[in-house]
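Undergrad: this one's structure only:
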């Protein structure tokens, strides 16, 4: 797979990953988890919808939870564009690619473009939201992991090479990739806001949402979130970590919410906003990359993910075969 060069004049301007819209069964249970364990701030609670944001976020929401019956689903992945004029350009772009795209008025974010990319990922583009007071210095309001802000979304797709080309055309820069070589890529990390990633794509059955990730201030907040999870009966929802990633070297912990949606908290990043920064290759066969601390993740971390609403999941042509905890223990590695 040839590595793409950055597109400096994309058809419209995306600034960052903005928000995620998830369907849940019980808003009360979900609120308890996201507010008390992760430390998100409730901006607005309606009868069937909950809007949350990080403690340093001013925009109205970075996570929307909708009460719905049936299996847990992801409704939309939110992307911010620079101006409302970019919504017009985006609609023309998606229509030109034969992708569904329609304008909508969405509560608490105004003019919005609902689009579906060529791989079935349901997107929601908006240019603005109402602002709220940042809670970063309201220390008495900080709870659990004190989640600061949304950082990135990780997705599974059986069309990894095509997704890389499509989102590079939209102005995303490739910052990191996982693979034995440029011809054997398992995952790609794409950014718009200047740190390593806004969107991450792994090869796998999809499209599915693997996780949404929020930054926290310090390492202690990862541990505090785990302690609060254990105290409130969510101990088994701590799925992976605390640990350290090989790619990026971030400290992390992964949770599953009451509906099974996966959320990551992590606390470190580096800057990659200059053109001379070449994409970093991470070798998946190097244990220092795959699991630098302790044991690899359980099989379910690699295979389980949230489907998109009204979207068929397609199998990957090449089945991923990562080192899982189960395999690691069975082989006596």
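TA: On my side now, so go ahead. The shown structure was predicted, so the numbers you read here are calculated from the model rather than taken from an experiment.

Undergrad: drop to CA atoms for contacts and neighbour counts, all remaining ones
TA: OK.

Undergrad: Kindly indicate whether the closest residue to residue 188 other than its chain neighbours is helix, strand or coil.
TA: Spatially, and ignoring its direct neighbours in sequence, residue 188 is nearest to residue 177 (4.4 Å; Cα to Cα, 6 or more residues apart in numbering). Classification of residue 177 using DSSP: H, G, I helix; E, B strand; the rest coil returns strand.

Undergrad: In this structure residue 177 contacts residue 284, no?
TA: No: taking Cα atoms under 8 Å as the definition, residue 177 is not a contact partner of residue 284, at 9.8 Å.

Undergrad: what about the two, which has more around it?
TA: Between residue 177 and residue 284, counting by other Cα atoms under 10 Å, residue 177 is the more crowded of the two (26 against 21).

Undergrad: Now for that one: which residues touch it?
TA: 185-189, 279-282 (Cα atoms under 8 Å, 6 or more residues apart in numbering).

Undergrad: how long is stretch 249-269 end to end?
TA: 8 Å (Cα to Cα, to the nearest Å).

Undergrad: What residues of that stretch count as buried?
TA: Neighbour-count burial for stretch 249-269 flags 250-267 (criterion: 16 or more other Cα atoms under 10 Å).

Undergrad: sorry, back to before: just the buried subset of the contacts of residue 177, please.
TA: Looks like the contacts of residue 177 have 185-189, 279, 281-282 buried, using 16+ other Cα under 10 Å.

Undergrad: Show me the two of those that sit farthest apart.
TA: Farthest pair in the buried ones among the contacts of residue 177 (Cα to Cα) is 186 and 279. Separation: 14.2 Å.

Undergrad: Which parts of the stretch 201-333 of the chain are helices?
TA: 219-231, 287-290, 299-303, 325-330 (DSSP state H, counting those that start in this stretch).

Undergrad: a markdown table for those, including mean neighbour count?
TA: Output for the helices of the stretch 201-333 of the chain, formatted as a markdown table (neighbours: other Cα atoms under 10 Å):
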| stretch | mean neighbour count |
| --- | --- |
| helix 219-231 | 19 |
| helix 287-290 | 18 |
| helix 299-303 | 14 |
| helix 325-330 | 13 |
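
Undergrad: So which of the ones you listed is nearest residue 97?
TA: It is, among those and with distance given as Cα to Cα, helix 299-303, at 30.1 Å.

Undergrad: Comparison target below:
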């Protein structure tokens, strides 16, 4: 391939009340505020050396503007434009200066209709990994992954693996041998981008890495103490898939955040993918607890990178059989 995608690096969320979002992400969960304006808040984790990994953007309605990947070299952006254009996917350039603290970026609607962005340059800031005096709330370290609902998981899997160079760590296969969900990675963790069968395109959640499992428990205590107990949607628990500890939260606009710790290395190409059967209940929660219906049914709408309108959603090709088996 003529390009190298390093990792998922940021997301841009449209939110309706920046003050309420500030209370949730900064005062409660402990995200680091790099900068803010009347219309934007730029956040990062304690480990991160780049300007931000999460943008909260004031808007009339909640939605997702972009899911962003960092690439190795600025020339990779031109190679990616050539690829998307050859596949009939229209691209859009975000010039340097049009986005705060970043160089130029390439946006497109991917094969599933998700708004994706690729960039190389972002301003660097102080890494706060050993500023333990700033460890508050969930003690969030870094962005880890995104999970998206799409109508055709096999189509998404094939494009990301064959055209973009992603590898599959784990997947879920139904009784007919159809691909129900997949976990794809560029960095050496379980996933940068997961795809799950569902109405889409939609962003199901953004996962952020915590320093240890106890940080999840502490986050629950802080959420409850500050009046955000209602934001706890699912967990804490341990996934079968990925083996990680998890806690799912809903922010004031309904965007879903996963606090995450404890998956495994995937750098050895001889390992994986690990296949799970759809009817194995340990996939979603290794300890056996089922997820609430809202976890399956609700997700964030995404925007068209060219029109700014909410993308039209499609029903999944594979129909639900037992919702409690979906992860």
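TA: In hand now; what should we look at? Treat the numbers as computed from the prediction; the structure is a model and nothing was measured.

Undergrad: Now the TM-score, please.
TA: Overlay of the two chains. TM-score (TM-score structural alignment, normalised by the length of the second structure): 0.93; 315 aligned residues with a Cα RMSD of 1.5 Å.

Undergrad: So for residue 169 of the first structure, which of the helices of the stretch 201-333 of the first structure sits nearest?
TA: helix 299-303 (27.8 Å).

Undergrad: quick one, helices of the stretch 51-200 of the first structure?
TA: 84-96, 160-169.

Undergrad: any chance of the ones you listed in TSV, plus distance to residue 302 of the first structure and mean neighbour count?
TA: What follows is those, written out as TSV (distance: least, Cα to Cα, whole Å; neighbours: other Cα atoms under 10 Å):
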stretch	distance to residue 302 of the first structure	mean neighbour count
helix 84-96	30	17
helix 160-169	16	18
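
Undergrad: I'd like the ones you listed written out as JSON lines, with distance to residue 273 of the first structure added.
TA: Formatted as JSON lines, those follow (distance: least, Cα to Cα, whole Å):
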{"stretch": "helix 84-96", "distance to residue 273 of the first structure": "22"}
{"stretch": "helix 160-169", "distance to residue 273 of the first structure": "15"}
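
Undergrad: Now do the same contact list for the residue nearest the centre of the first structure.
TA: The residue lying closest to the centre of the first structure (Cα atoms, centre = their mean) is residue 153, at 1.4 Å. Residue 153 of the first structure sits next to 17, 198-200, 209-213 when contact means Cα under 8 Å, 6+ apart.

Undergrad: Equivalent analysis for residue 178 of the second structure, please.
TA: Contacts of residue 178 of the second structure (Cα under 8 Å, 6+ apart): none.

Undergrad: ok, the corresponding residue of the first structure for it to residue 147 of the first structure distance?
TA: Aligned counterpart of residue 178 of the second structure in the first structure: residue 184 (TM-score structural alignment). Distance, residue 184 of the first structure to residue 147 of the first structure, using Cα to Cα: 35 Å.

Undergrad: one step back: and residue 21 of the first structure, which of the helices of the stretch 201-333 of the first structure is closest to it?
TA: helix 299-303 (20.9 Å).

Undergrad: in the superposed pair, what's the mean gap between that closest one and the second structure?
TA: On superposition with the second structure, the mean distance recorded for helix 299-303 of the first structure (mean Cα distance after the TM-score superposition for the first structure) is 0.7 Å.

Undergrad: Where do the strands of the stretch 151-300 of the second structure begin and end?
TA: With DSSP state E, counting those that start in this stretch, the ranges of strands along the stretch 151-300 of the second structure come out as 167-173, 179-185, 193-197, 202-209, 232-238, 245-250, 256-261, 274-277, 300-301.

Undergrad: I'd like these as JSON lines, with distance to residue 82 of the second structure appended.
TA: Below are the strands of the stretch 151-300 of the second structure laid out as JSON lines (distance: least, Cα to Cα, whole Å):
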{"stretch": "strand 167-173", "distance to residue 82 of the second structure": "22"}
{"stretch": "strand 179-185", "distance to residue 82 of the second structure": "22"}
{"stretch": "strand 193-197", "distance to residue 82 of the second structure": "22"}
{"stretch": "strand 202-209", "distance to residue 82 of the second structure": "26"}
{"stretch": "strand 232-238", "distance to residue 82 of the second structure": "41"}
{"stretch": "strand 245-250", "distance to residue 82 of the second structure": "37"}
{"stretch": "strand 256-261", "distance to residue 82 of the second structure": "33"}
{"stretch": "strand 274-277", "distance to residue 82 of the second structure": "33"}
{"stretch": "strand 300-301", "distance to residue 82 of the second structure": "28"}
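
Undergrad: Quick one, which of those gets closest to residue 51 of the second structure.
TA: Using Cα to Cα, the nearest of the strands of the stretch 151-300 of the second structure to residue 51 of the second structure is strand 202-209, at 15.9 Å.

Undergrad: In the first structure, point out the residues matching the closest one.
TA: Using TM-score structural alignment, strand 202-209 of the second structure pairs with 208-215 in the first structure.

Undergrad: and the two most separated of the contacts of residue 177 of the first structure?
TA: Of all pairs in those, the most separated under Cα to Cα is 186 and 279 at 14.2 Å.

Undergrad: returning to that earlier point: among the helices of the stretch 51-200 of the first structure, which is nearest residue 124 of the first structure?
TA: Here helix 84-96 is closest among the helices of the stretch 51-200 of the first structure (Cα to Cα), at 10.3 Å.

Undergrad: In the second structure, which residues correspond to that closest one?
TA: Going by TM-score structural alignment: helix 84-96 of the first structure matches residues 74-86.

Undergrad: just stretch 235-246 of the first structure next, same as before
TA: Residue span in the second structure matched to stretch 235-246 of the first structure, by TM-score structural alignment: 229-240.

Undergrad: How far away from the center of its chain is the matching stretch?
TA: 17 Å (Cα atoms, centre = their mean, to the nearest Å).

Undergrad: Just the buried subset of the contacts of residue 153 of the first structure, please.
TA: 17, 198-200, 209-213.
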